[in-house]
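Chemist: sharing a model prediction with you, sequence too.
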Amino acid sequence: MPDTANRTQFILLRGGPRHLERLHPHLGDDPERIAVRHLNGYEHYEATGEYACAGDQELPIFGWIYQTKIAE
């Protein structure tokens, strides 16, 4: 069985801030939700169950659900 804990895969982000990179690296297993550090907070995304072609790969699409700020 391959070790996926240290394998980088790419996901596509849909929604959220316009200037955030849409192709996002993710390290580890296939999550249901991710948090992307952005400015002074986090942008939260959830797996949509959809996939999109990027080159020769099908990448999972994660849709934006909410934003949180880092407490000072």
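Modeler: That came through, no problem.
Chemist: from here on, contacts and neighbour counts on C-alpha atoms
Modeler: Noted.
Chemist: contacting residues for the closest residue to R37 other than its chain neighbours?
Modeler: Spatial nearest neighbour of R37, excluding adjacent residues (Cα to Cα, 6 or more residues apart in numbering): E43 at 6.5 Å. Contacts for E43 (Cα atoms under 8 Å, 6 or more residues apart in numbering) come out as 16, 35-37, 64-68.
Chemist: pasting the second one now:
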Amino acid sequence: MRVRLEGGPNGFPDDFRARLVNSLEPKIKVQYGCGYEHFERTDESRTAVDGDVVIYRWTAQTRIAE
């Protein structure tokens, strides 16, 4: 399944935003910099050239504990 991550901090790379996942979990956590970016699934989807894409929106950022 293809998903698209939207929102997040400035500089969050576009190549991190398009993802392939095995299942549509309610949340996705992506390691970025010194922490994690958290995204939650929405009811939105978009039609792309190679199929539908489910949209996840950014909700929070957490730091990696040292």
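Modeler: Nice, thanks for sending it over. Since this is a predicted model, take the numbers as computed values, not measurements.
Chemist: grab the nearest non-local neighbour of the equivalent of W58 of structure 2 over in structure 1.
Modeler: Aligned counterpart of W58 of structure 2 in structure 1: W64 (TM-score structural alignment). Setting aside the residues directly before and after it, W64 of structure 1 is nearest to Y45 in space (Cα to Cα, 6+ apart), at 4.3 Å.
Chemist: and the one you found, what pairs with it in structure 2?
Modeler: With TM-score structural alignment as the criterion, Y45 of structure 1 matches F39.
Chemist: coming back round to it: how much space separates the residue nearest to W64 of structure 1 from H19 of structure 1?
Modeler: 15 Å (Cα to Cα, to the nearest Å).
Chemist: of those two, give the one with the bigger neighbour count.
Modeler: Y45 (22 against 6; other Cα atoms under 10 Å).
Chemist: these two touch, right, the more buried one and Q67?
Modeler: No - counting by Cα atoms under 8 Å, Y45 of structure 1 does not reach Q67; the two are 9.1 Å apart.
Chemist: mind reading off the mean deviation between the host helix or strand of I65 of structure 1 and structure 2?
Modeler: Assigned by DSSP states H and E, I65 of structure 1 belongs to strand 57-69. Average distance, strand 57-69 of structure 1 versus aligned residues of structure 2 after superposition (mean Cα distance after the TM-score superposition for structure 1): 0.3 Å.
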